[in-house]
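In: Sequence and predicted structure, then a few things I'm wondering about:
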Amino acid sequence: MDPRSEVLLRQADLFQGQLLLAGLPADDLLGKLPAANGWCWHAGDQAALDARFAGRSHFGVNAPTQAFEGAVLFLPKSRDLANYLLNALASRLGGRELFLVGEKRGGIEGAAKQLHAFGRPRKLDSARHCQLWQVTVENPPVAVELQSLAEHYELPLPEGPLNIISLPGVFSHGRLDRGTALLLQHLDKLPAGHILDFGCGAGVLGAALKRRYPQNSVTMLDVDAFAAASSRLTLAANNLEAEVITGDGIDAAPLYLDAILSNPPFHTGVHTNYQASENMLKKAAQHLKKGGELRIVANSFLRYQPLIEAHLGNCTTVAEGQGFKIYNAKRG
């Protein structure tokens, strides 16, 4: 059981009504709170919740439309995303209860200060390195459209400028990260056919690929619904067409790909987690055609080259700079 869920269950009498659990972990919390429903934006968590509690968790970037008596927000890593989620929940809870739970290392004490805009918050519990806060929403805010919170920036490319749109919570929100910047300089000589952008984020890499190789089919995959929504906005802003899908890692990717490109993720919430990236490297060959190519950028300290060679064969370093390396390998 997630420690945040354990803290909630210490006050279980408060959570017996028709509550919405926003950003809930994929544990047994819905089993312990049979009248509650979830709102999830992590495809892996959603799949796990669907398997155990079918129909009780909503997936997407917008809150479910059905009414709820109160809500619990599991604090996300991104402060911008937390602001959006608190607004989305509080705008529908006038006179009712909004709870906020999170890890101390995730900034729960600072985030709890945001509850003052809605009423008079109080700390209900502190345990398992987590805190639980509650506020009666006396001043419900006006609901803010998610797209109005998007960050826009222009990316100069040889093929022409690319307009990037990122939503709160998306990796490198509102700016180009150094790893992707390096990879964008090394997109030459990619094979024709079907290309996957793994961990697409705001759609920078996938959109650049489609702009440079318009005849190629591009699929963009991310575990996060906000990233997928950002990628669709980026594509639309540049009049580009590509497939955008959500799924939990490389297992959700198409087969018979001609190339996989990625600046692979290595965080889950506030925790460092290399599992999705390492699983992609181990299974990339299963999704590539014979002769298909893997090209990734990663922090130089990560020992990805031996892992790639163990599953794909010879791996070369294409470029290196600013603490990053680009690795390239082909399926034999």
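Out: Great, that's in hand.
In: Every contact and neighbour count from this point should use C-alpha atoms.
Out: OK.
In: Let me see the contact set for the residue nearest the centre of the chain.
Out: For the chain, the residue nearest the mean C-alpha position is residue 224 (3.1 Å; CA atoms, centre = their mean). By CA atoms under 8 Å, 6 or more residues apart in numbering, residue 224 lies in contact with 41, 42, 43, 246, 247.
In: for this protein, which strand is longest?
Out: Counting by DSSP state E, the longest strand found in the chain is strand 288-299.
In: which helices and strands sit right next to that one?
Out: helix 178-184, strand 257-262, strand 324-330 (3 or more CA pairs under 8 Å, 6 or more residues apart in numbering; DSSP states H and E).
In: Make CSV out of those and add mean neighbour count.
Out: Conversion of the helices and strands packed on strand 288-299 to CSV gives the following (neighbours: other CA atoms under 10 Å):
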stretch, mean neighbour count
helix 178-184, 19
strand 257-262, 25
strand 324-330, 22
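In: Format the ones you listed as a markdown table; extra columns: distance to residue 121.
Out: Listed next are the helices and strands packed on strand 288-299 as a markdown table, based on distance: least, CA to CA, whole Å:
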| stretch | distance to residue 121 |
| --- | --- |
| helix 178-184 | 40 |
| strand 257-262 | 42 |
| strand 324-330 | 44 |
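In: Which among those is found nearest to residue 77?
Out: When the helices and strands packed on strand 288-299 are compared for distance to residue 77 using CA to CA, the nearest one is helix 178-184, at 20.5 Å.
In: all helices of the chain, in order?
Out: Per DSSP state H, the chain carries helices over the ranges 3-9, 29-32, 43-52, 79-90, 108-112, 178-184, 204-212, 225-237, 275-287, 304-311.
In: Comparison target, given below:
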Amino acid sequence: MDAKSEVILRHEYWQGHVLLVNPPQDQLFQSLVQSGVDRVSVWTWNFADRHYYKSHLDSTFGIQPKTDEYDQIIIFVPKAKTLLDYILAQCIRLLGIGKSIYLVGEKKAGIERSAKQLQGFGKTIKLDSARHCQLWQLVIDKLPSEKATHLDTWIKHYPIEVNGKTLKICALPGVFSQDHLDVGTAQLLPYLSEVKSGTTLDFGCGAGVISAVLAKQDTNRKITAVDIDAFALRSTELTFAENQLSEQLTTLAITDIQDISDQFDIVVSNPPFHQGIKTHYQASENLCQFAKQRLYPQGELWIVANRFLNYPALIETEFGHCVLKDDSKGFKILYANR
């Protein structure tokens, strides 16, 4: 059992219909039901968590919770401050005045800082501090503005220019590099003009920067953008819509490249290696190991990676070669073809 869930189960506040927001993959929901809670639901934007919960209970995967009657909401603190603000706006309006929202998180993940974000909406109480975690309660006496629940309010926009063409990027809270172009992707962009034509898989699409550049430079290119995060997938869709490129795009929620059965002419990625506050390399390492199986003959793999990661060796093992296109500013641009 996750430590945050253990802190929740130290208390007997839980009753009625409880919504768990961003919960870890454990048996908390079963323990709550056994303790007398009438019903437990889940809202998650992580597709791996959705896959875990879908066979157990009512779960929603997406950027908004299911509209329903909830008695209590327990939020597991996300990494991004702006994402918590967005979640609070959604959940507080769902519950209404007089009901309680509970916030739980690890001390090292900044739960005390996050608890301060509750203060504008009512009385806050620290209920517990154990297992290196804290549990806070908000008794709602003020609702966020209706505007705060609208998606457009939370979109960050920024322009990028590649090969004389300008694109406007749209990114939602919690999405990697939400308000600026990250260094790794910036290193990759000049090389995208070398990418061959054909069907393209963007693995870990984020806000859709790489996909949008490829679509803009080749209007016949069909792109499948995949990510584990619902906010990333929606951001990519918004970016393509903003630049009149939507007809070229298909988005797909996945947990790993092995979830994909189709083959492509190109696989391109600035692969993710963080989940929450932890560093997690498995999905990116699997990309290097299994990308060849997702490529047609003569298909290409393009990856930008932190210099310290051992992706060249993994790629060379599978493809028999790995071409280093660039090594600067802490990142490597890697290329291989089947």
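Out: Looks like it came in fine. Bear in mind the structure is a predicted one, so any value in this text is a computation, not a measurement.
In: Superposed, what's their TM-score?
Out: TM-score of the superposed chains, computed with TM-score structural alignment, normalised by the length of the first structure, equals 0.96; 328 aligned residues with a CA RMSD of 1.2 Å.
In: which residue lines up with the residue nearest to the centre of the first structure in the second structure?
Out: Under the alignment (TM-score structural alignment), residue 224 of the first structure pairs with residue 229 in the second structure.
In: now for the helices and strands packed on strand 288-299 of the first structure, which one comes closest to residue 9 of the first structure?
Out: Here strand 257-262 is closest among those (CA to CA), at 39.4 Å.
In: after superposition, how close is the closest one to the second structure?
Out: Average distance, strand 257-262 of the first structure versus aligned residues of the second structure after superposition (mean CA distance after the TM-score superposition for the first structure): 0.7 Å.
In: what's in contact with that strand?
Out: 190-200, 205, 284, 287-289, 291-297.
In: Also stretch 271-291 of the second structure?
Out: Against stretch 271-291 of the second structure from outside (CA under 8 Å, 6+ apart): 78-79, 109, 203-204, 255-258, 267, 301, 303-305, 311, 314-315, 317-318.
In: Buried only: go through these for me.
Out: Listed as buried from the contacts of stretch 271-291 of the second structure are 78-79, 109, 203-204, 255-257, 267, 301, 303-305, 311, 314-315, 318; burial here means 16 or more other CA atoms under 10 Å.
In: List the residues that contact residue 139 of the second structure.
Out: 97, 98, 99, 100, 101, 121, 122, 123, 124.
In: measure it to residue 1 of the second structure for me?
Out: Residue 139 of the second structure is 27 Å from residue 1 of the second structure, where distance means CA to CA, to the nearest Å.
In: swap in residue 117 of the second structure?
Out: 27 Å.
In: Comparing these two, which shows the higher neighbour count?
Out: residue 117 (15 against 10; other CA atoms under 10 Å).
In: Hmm, residue 87 and that one touching each other?
Out: No - counting by CA atoms under 8 Å, residue 117 of the second structure does not reach residue 87; the two are 11.0 Å apart.
In: Identify each of the strands in the stretch 51-200 of the second structure and give its residue range.
Out: 58-61, 72-76, 100-106, 122-130, 133-140, 156-162, 165-171, 200-203 (DSSP state E, counting those that start in this stretch).
In: Against which helices or strands is the longest one packed?
Out: Put plainly, it is strand 122-130 of the second structure. Using 3+ CA pairs under 8 Å, 6+ apart, strand 122-130 of the second structure sits against helix 3-8, strand 133-140.
In: Quick one: map residue 111 of the second structure onto the first structure.
Out: So residue 111 of the second structure corresponds to residue 108, using TM-score structural alignment.
In: The nearest residue to residue 35 of the first structure once chain neighbours are set aside: how many residues sit nearby?
Out: Nearest residue to residue 35 of the first structure, sequence neighbours excluded (CA to CA, 6 or more residues apart in numbering): residue 18, at 5.1 Å. The tally of other residues near residue 18 of the first structure (other CA under 10 Å) stands at 16.
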